[in-house]
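1. just need the structure, nothing else, for what follows:
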Amino acid sequence: MMLHLTTCADDLDIAVNLLRAGKLVALPTETVYGLAADATSAGAVRAIFHAKGRPADHPLIVHIAAAEQLPVWADQVPEAAWRLASAFWPGPLTLVLPVAPAVSPLLTGGQATIALRVPAHPVFQAVLRRFGRGLAAPSANPFGRISPTTAAHVQRHLAGRIAAVVDGGPCPVGIESTIVDLSGDQPRILRPGAITIGDLARYLTRVEASAMAAPRVPGTLASHYAPRTPCYRIPPDLPEAPFAGQRLGLLATRPVNWPVAKFWPMSANPEDYARVLYSTLHQADASDCDVLLIALPPDEPAWTAVHDRIRRATRSLLMEAGRVGH
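-> As a prediction, this is how the structure comes out:
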């Protein structure tokens, strides 16, 4: 049985005691709900992989209470890391750094780097302060599926697999953190998020949006964040309905000129769109639609993170041309 905890002090103490006992507890962050476990316990970390069905070589993000704890987990912290931490922590930024020798390879997928973040959500911060150690916390969902942005999403998909979820309400950012690799000569964005390349450029002399020869990091597989219902990305101006005879569900910033069974209107503002993307996909996946379609938003820098999540959650309609009806 999974406990549904509130954010009151007594319930947070229960959550901390469960974590100290090596149990898994889903906690809200500003991005998505994380599946937290004691990052210093091999058994607790292994339990994350088992509960999610996550490959053992896929690294975890370790959440810490403050930037001052970086040297506990990272070796030779570069000056750029301190700059970014001062600017964006607590917040939706993950830094990839050379791993400290004492850190378990279970957290790094056997790599020489570790991913670290200071979350801004007050509930996660309160648990970290009470717990006193780092918490490994990937998204609290089965591996590769839609990330959870409410406690109800966690309950629906992980009930019976974890000890508890702390209900902190909907996540205000709604997509995963920006990941920046600082382990090499050149800072690189490995996963886009709410903190953009323009934001980072104010604190770095140079930054690239490239994952070539980069460490493996969470959420960068070609297929990820995907609903169970077949889901396709389409041009916003597609003139005719694809998949003739199917019940179509559509996520788009404006209606189309062909019939759909269900339409979920999306915001024309990229931050608002990102905030509700996963929650809308959860609704659509639970509907009676046979196929889900996402009309692509504008191809502009402000939409980079949204495009990344859509691309990983969907298949291209053009790749399925043989199945398209007119």
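2. rest of the way, CA atoms for contacts and neighbours
-> Noted.
3. so how many other residues sit close to Ala286?
-> When neighbours are counted by other C-alpha atoms under 10 Å, Ala286 registers 12.
4. kindly report the same for the one 5 residues further on.
-> A total of 20 residues lie near Val291 under the criterion other C-alpha under 10 Å.
5. next one: Asp288
-> A total of 13 residues lie near Asp288 under the criterion other C-alpha under 10 Å.
6. quick check: buried residues in whatever helix or strand Ala284 lives in?
-> Ala284 belongs to helix 270-285 when assigned by DSSP states H and E. Neighbour-count burial for helix 270-285, counted by 16 or more other C-alpha atoms under 10 Å, picks out 270-271, 273-282, 284-285.
7. one more, so I can put them side by side:
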Amino acid sequence: MDTKYIEVDKNVDNLNTYPQIIDAAKRLKQNEVVAFPTETVYGLGGNAKSDDAVRKIFEAKGRPSDNPLIIHISELEQIHEFVDAVPEKARTLMKTFWPGPLTIIFQKKEGVLSEIATAGLSTVAIRMPEHPVALALIQASGLPIAAPSANRSGRPSPTTAEHVWEDLNGRVSAIVDAGPTGIGVESTVLDCTGELPQILRPGGVTKEQIEAEIGIVKVDPALTNQEEAPKSPGMKYTHYAPDAPLFLVKGGREYIQQLISDKKNEGFRVGVLTTEENRAYYTSDFVQVCGRRSQLETVASGLYDALRSFNKADVEIIFSEVFENKGVGVAIMNRLLKAAGHKVITEA
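-> Reported below is the predicted structural model:
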């Protein structure tokens, strides 16, 4: 299929009446799939009420259909169309973090959304994105939009329209380009269907921020134990991986450089993922900076673009520094561990 590339200025007033947005919304109404920006990553959207549209999402991504999708809305009031009840703690979080990078899981209303979108579960994951183009597109379509990240399954998530084009040109109806995303890692997923809310995926809203609003929350054991089966949308299978094998290194710069040198001596083309503070230290075939260690939000924003850059550099093995496992660092380390297939080298 021909994929239309649609450029949109996100600063235009009344975006929901903008011709380019109307064009993209029309495609959604026709049960086609459209990639669009959110504040986290680019999403691949389709009509969440249509089995046909949702199937096209899975086909475009090459994603297993037993993975539920997140449903995106543009107005708080829309929530009542899709869920049985809104728990008080969820209501508090919605007031604080919506629109924003927090996905909340509710008990769903039966017979409203595509069973394929919810993978036949009794629950539904919903969020309201904090991006003017995403909100305008949802509003103009008049639909709830099911949208995973707009990449081929297993590859790093896209933070620019160019990333989407690399993965999905010819597989989707249109790509809406409104520039790079901001946060860079996906939304936090919080299950509010139990007595104690549980984080199923770390993301743009931290555990500390959530607990400041509603008190103690649990964390899915699968986030720290790979033997556990993850419960969150998008976390069940290997994700975010560059083409070359990636190893996380818990050790100092000298140790990482020794690993690089050893592999170069064996004839490998070696890449290293580092931060601005350490970029001048390493001697390697390809040194990629993902942000500043002193400002982890910049690492989150630059992580997926950095991982994708190794494919173009044609490296054969990649070593990566690790990050503090707190705040947004939890999301960063979660994505890096998934990208590395939990391959970690620890300095003795």
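8. now the TM-score, please.
-> Remark: TM-score between the superposed chains equals 0.93 [TM-score structural alignment, normalised by the length of structure 1]; 320 aligned residues with a C-alpha RMSD of 1.9 Å.
9. re earlier: what's the mean distance for the next helix or strand after the helix holding Ala284 of structure 1 versus structure 2?
-> Using DSSP H and E, the helix or strand that directly follows helix 270-285 of structure 1 along the chain is strand 291-295. Following the fit onto structure 2, the mean deviation recorded for strand 291-295 of structure 1 is 1.5 Å by mean C-alpha distance after the TM-score superposition for structure 1.
10. mind jotting down where the helices sit in structure 2?
-> Under the criterion DSSP state H, structure 2 carries helices at the ranges 19-29, 51-61, 79-82, 88-97, 132-141, 161-168, 207-214, 253-265, 296-313, 329-339.
11. among those helices, which comes closest to Gln198 of structure 2?
-> Comparison of the helices of structure 2 against Gln198 of structure 2 by C-alpha to C-alpha identifies helix 207-214 as nearest, at 9.8 Å.
12. so which bit of structure 1 is the closest one matched to?
-> Residues 197-204 of structure 1 are the counterpart of helix 207-214 of structure 2, counting by TM-score structural alignment.
13. so who does the residue most central in space within structure 1 touch?
-> Against the mean C-alpha coordinate of structure 1, by C-alpha atoms, centre = their mean, the closest residue is Glu176 at 3.2 Å. Contacts were defined as C-alpha atoms under 8 Å, 6 or more residues apart in numbering; by that measure Glu176 of structure 1 touches Thr31, Val32, Pro92, Gly193.
14. so how far is Thr206 of structure 2 from the equivalent of it over in structure 2?
-> In structure 2, the residue paired with Glu176 of structure 1 according to TM-score structural alignment is Glu186. In this structure, Glu186 of structure 2 and Thr206 of structure 2 are 12 Å apart, going by C-alpha to C-alpha, to the nearest Å.
15. repeat that for Asp243 of structure 2.
-> 29 Å.
16. same question, Thr118 of structure 2
-> Distance from Thr118 of structure 2 to Thr206 of structure 2, counting by C-alpha to C-alpha: 25 Å.
17. of those two, give the one with the bigger neighbour count.
-> Set side by side, Thr118 of structure 2 and Thr206 give different neighbour counts by other C-alpha under 10 Å, the larger being at Thr118 (24 against 21).
18. from Ala125 of structure 2, how far out is that one?
-> As defined by C-alpha to C-alpha, Thr118 of structure 2 lies at a distance of 8 Å from Ala125 of structure 2.
19. which neighbours do those two have in common?
-> Between them, Thr118 of structure 2 and Ala125 share the contacting residues Leu69, judged by C-alpha under 8 Å, 6+ apart.
20. state the distance from Asn133 of structure 2 to Ile21 of structure 2.
-> If you look again at residue 133 of structure 2, you'll see it is Val, not Asn. Between Val133 of structure 2 and Ile21 of structure 2 the computed distance is 8 Å (C-alpha to C-alpha).
21. same check, this time on Ile73 of structure 2
-> Look at Ile73 of structure 2 and Ile21 of structure 2: by C-alpha to C-alpha, they are 16 Å apart.
22. can you check Asp262 of structure 2 too?
-> Relative to Ile21 of structure 2, and taking C-alpha to C-alpha, Asp262 of structure 2 is found at 52 Å.
23. quick one: which of these two has more around it?
-> In this comparison of Asp262 of structure 2 against Ile21, neighbours counted by other C-alpha under 10 Å, the higher total goes to Ile21 at 24 against 13.
24. residue in structure 1 paired with the more buried one?
-> Using TM-score structural alignment to pair residues, one finds that Ile21 of structure 2 aligns to Leu12 in structure 1.
25. these two touch, right, that match and Val127?
-> Yes: counting by C-alpha atoms under 8 Å, a contact exists between Leu12 of structure 1 and Val127, whose distance comes to 6.6 Å.
26. the counterpart of Gly132 of structure 1 in structure 2: how many residues sit nearby?
-> Alignment note (TM-score structural alignment): Gly132 of structure 1 maps to Gly142 of structure 2. Applying other C-alpha under 10 Å, we find 15 residues neighbouring Gly142 of structure 2.
27. and Gly142 of structure 2, how far is that from His72 of structure 2?
-> When C-alpha to C-alpha is the yardstick, Gly142 of structure 2 and His72 of structure 2 sit 11 Å from each other.
28. and for Leu190 of structure 2?
-> 15 Å.
29. could you do Ala25 of structure 2 as well?
-> Counting by C-alpha to C-alpha, the gap from Ala25 of structure 2 to His72 of structure 2 is 14 Å.
30. ok, now Ala222 of structure 2?
-> Taking C-alpha to C-alpha as the measure, Ala222 of structure 2 falls 25 Å from His72 of structure 2.
31. who has more neighbours out of the two?
-> Regarding Ala222 of structure 2 and His72, a neighbour count based on other C-alpha under 10 Å identifies His72 as having more, with 28 against 17.
32. map that one across to structure 1 for me.
-> In structure 1, the residue paired with His72 of structure 2 according to TM-score structural alignment is His63.
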